[in-house]
Structure formats: structure tokens, C-alpha cells
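**Student:** sharing a model that was predicted from the sequence below.
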Amino acid sequence: MKFYGYNKCGTCRKAQKFLDDQGVAYQSIDITETPPPKKVLKQAIARYGLKKLFNTSGVQYKELNMKDRVKTITEAEALDLLAGNGRLVKRPIAVNGDTVTVGFNEDEYQQVWAK
């Protein structure tokens, strides 16, 4: 499993603690340095929709005026932005094969990632 997160993010730390407590092995990747590839982002869009992938509380989201842009942005444009700027991506993203989760919801993690 690959876990795209940010060590200063409280939500990411909660998700990692959950995975650790469940004994789930994962490779931790700093999302700000290495954003998820477009393939992973496409999987996430298929499951959650395009707008759910943006970190709406992030500084980059506000600086780039994404609130207005996200209403008219194409999927291809969004993929380019998200794959090129990990600070725009809602975190954490956990992916294992064809399974992906975005953000941390304990119930969802229990269903998807618990052993």
C-alpha cells in the first residue's frame, strides 16, 4: 500500500495510527514532495468525484482561486494541477492496487483497510 500524506497533518497522523494499529504495512510518501500520479488520481476521481480531491482548506487552494476554477475545470486540467502540486490534493490518499481512499474516515478505513 502507498500512503500519500504529510507529517504535519493531524488527519494524516490519525490515518497512519489507524493503519499501524491494524498492522497494515504501507509505504509513506510525502504528498507535498511527491504528489500521487495521475493513475491514482483518476481512481480517486472515479470513487469520490473531482471536487472531493481538492484540499479546500489549503493555502494553495485559496491562492490559486480554486473555489471558482473548480466549477469549470476539466478533468484533464484538474489532473495536471493535482499531479503537479501535492498541496492542492486532499490528504491522505491511501492506495493499494485498484483500491483507493481519500481523506480519513475511520468507518471507511475499517471497511476498506482493516485486516
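**Tutor:** Here it is on my side, so go on.
**Student:** only C-alpha atoms for contact and neighbour calcs from this point on.
**Tutor:** Noted.
**Student:** ok, the closest residue to residue 32 other than its chain neighbours - how many residues close by?
**Tutor:** Excluding the flanking residues, the one nearest residue 32 by Cα to Cα, 6 or more residues apart in numbering is residue 86, at 4.4 Å. Residue 86 is flanked by 23 other residues according to other Cα atoms under 10 Å.
**Student:** so residue 86 touches residue 36, yeah?
**Tutor:** Yes. Here residue 86 reaches residue 36: they are 7.5 Å apart, a contact under Cα atoms under 8 Å.
**Student:** okay, pairing it with this:
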Amino acid sequence: MRIFGLKACDTCRKAAKALDAELVDIRATPLDPDQIEAFHTEFGAALINTRSTTWRELDEAARAMDPVALIQAHPAVMKRPVIERDGALTLGWSKDVQARYGV
């Protein structure tokens, strides 16, 4: 099981600790375009965190970028964590996600 997020993100750290999973910091270890595309295929527009500080600081041209290119250029704009377990992907750390993993 791997958790894709930011090591500075409290939610990502909580998820990694609760699931005893590897936390992959997407700033230190950038995702390749195929991974981002797989995440985007699974979650669509929900993959972009439009409530983040990073998003709010982007100009209109950057906001209009292809989501894969946008996440490559600005990893912190990706909603997190993305949890990968046995090929299945989950987005976020809501009560529903926690229940799914028995936390």
C-alpha cells in the first residue's frame, strides 16, 4: 500500500500512520505522467484541489492547463491523499475512506 501526498500535509501523515503505509511525497518524488493520468482517469475533476492555496495563487492560464500537466507543474494542487492498494485507488481521507480501510 502506498499513499501519494505531501510529507508536510497533516492528513497524509495521519493516513500513512493509520494504515501503516509508505508515504510517497509527490514533491520529493514527482509522479510520472502515466500515474497522474491514471489518477485523473479514476477521479476526474475531483483530483484538482480548487480550495488549496496553490490553486488560488494560479493565474487563469495555469488553471486552464491540462490536469496532468498542471499537477506535474504544481504537485500541491492535487487533492490528497491518493491511496493505492492492490491496484485500487482511493482519494481523500474522509470517514468513508477510513471505514473502507477499517480505521
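**Tutor:** Sure thing, it's come through. The model shown is predicted, which means the values in this text are computed figures rather than measured ones.
**Student:** show me where structure 1 has its helices.
**Tutor:** 10-22, 38-48, 59-63, 66-69, 75-84, 106-112 (DSSP state H).
**Student:** report the contact partners of residue 100 of structure 1.
**Tutor:** By Cα atoms under 8 Å, 6 or more residues apart in numbering, the contact list for residue 100 of structure 1 reads 40, 43-44, 93-94.
**Student:** middle-most residue in structure 1, spatially?
**Tutor:** Closest to where the C-alpha atoms of structure 1 average out (Cα atoms, centre = their mean) is residue 93, at 3.3 Å.
**Student:** measure residue 101 of structure 1 to residue 41 of structure 1 for me?
**Tutor:** 10 Å (Cα to Cα, to the nearest Å).
**Student:** picking up where we left off before, trace the residue nearest to the centre of structure 1 over to structure 2, please.
**Tutor:** Using TM-score structural alignment, the partner of residue 93 of structure 1 in structure 2 is residue 82.
**Student:** which residues touch its match?
**Tutor:** With contact taken as Cα under 8 Å, 6+ apart, residue 82 of structure 2 is in contact with 3-5, 89-92.
**Student:** so which of the contacts of residue 100 of structure 1 hold up in structure 2?
**Tutor:** Contacts conserved in structure 2 for the contacts of residue 100 of structure 1, counting by both residues aligned by TM-score structural alignment, their matches' Cα atoms under 8 Å: 44, 93-94.
**Student:** could you dump those residues to CSV with distance to residue 16 of structure 1?
**Tutor:** Formatted as CSV, these follow (distance: Cα to Cα, whole Å):
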residue, distance to residue 16 of structure 1
44, 19
93, 11
94, 10
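**Student:** between these, which is nearest residue 75 of structure 1?
**Tutor:** Taking Cα to Cα as the measure, residue 75 of structure 1 sits nearest to residue 44 out of these, at 12.0 Å.
**Student:** how much space separates the nearest residue in space to the closest one that is not next to it in sequence from residue 66 of structure 1?
**Tutor:** Leaving aside its sequence neighbours, residue 44 of structure 1 sits nearest to residue 100 (Cα to Cα, 6+ apart; 6.2 Å). According to Cα to Cα, residue 100 of structure 1 stands 24 Å off from residue 66 of structure 1.
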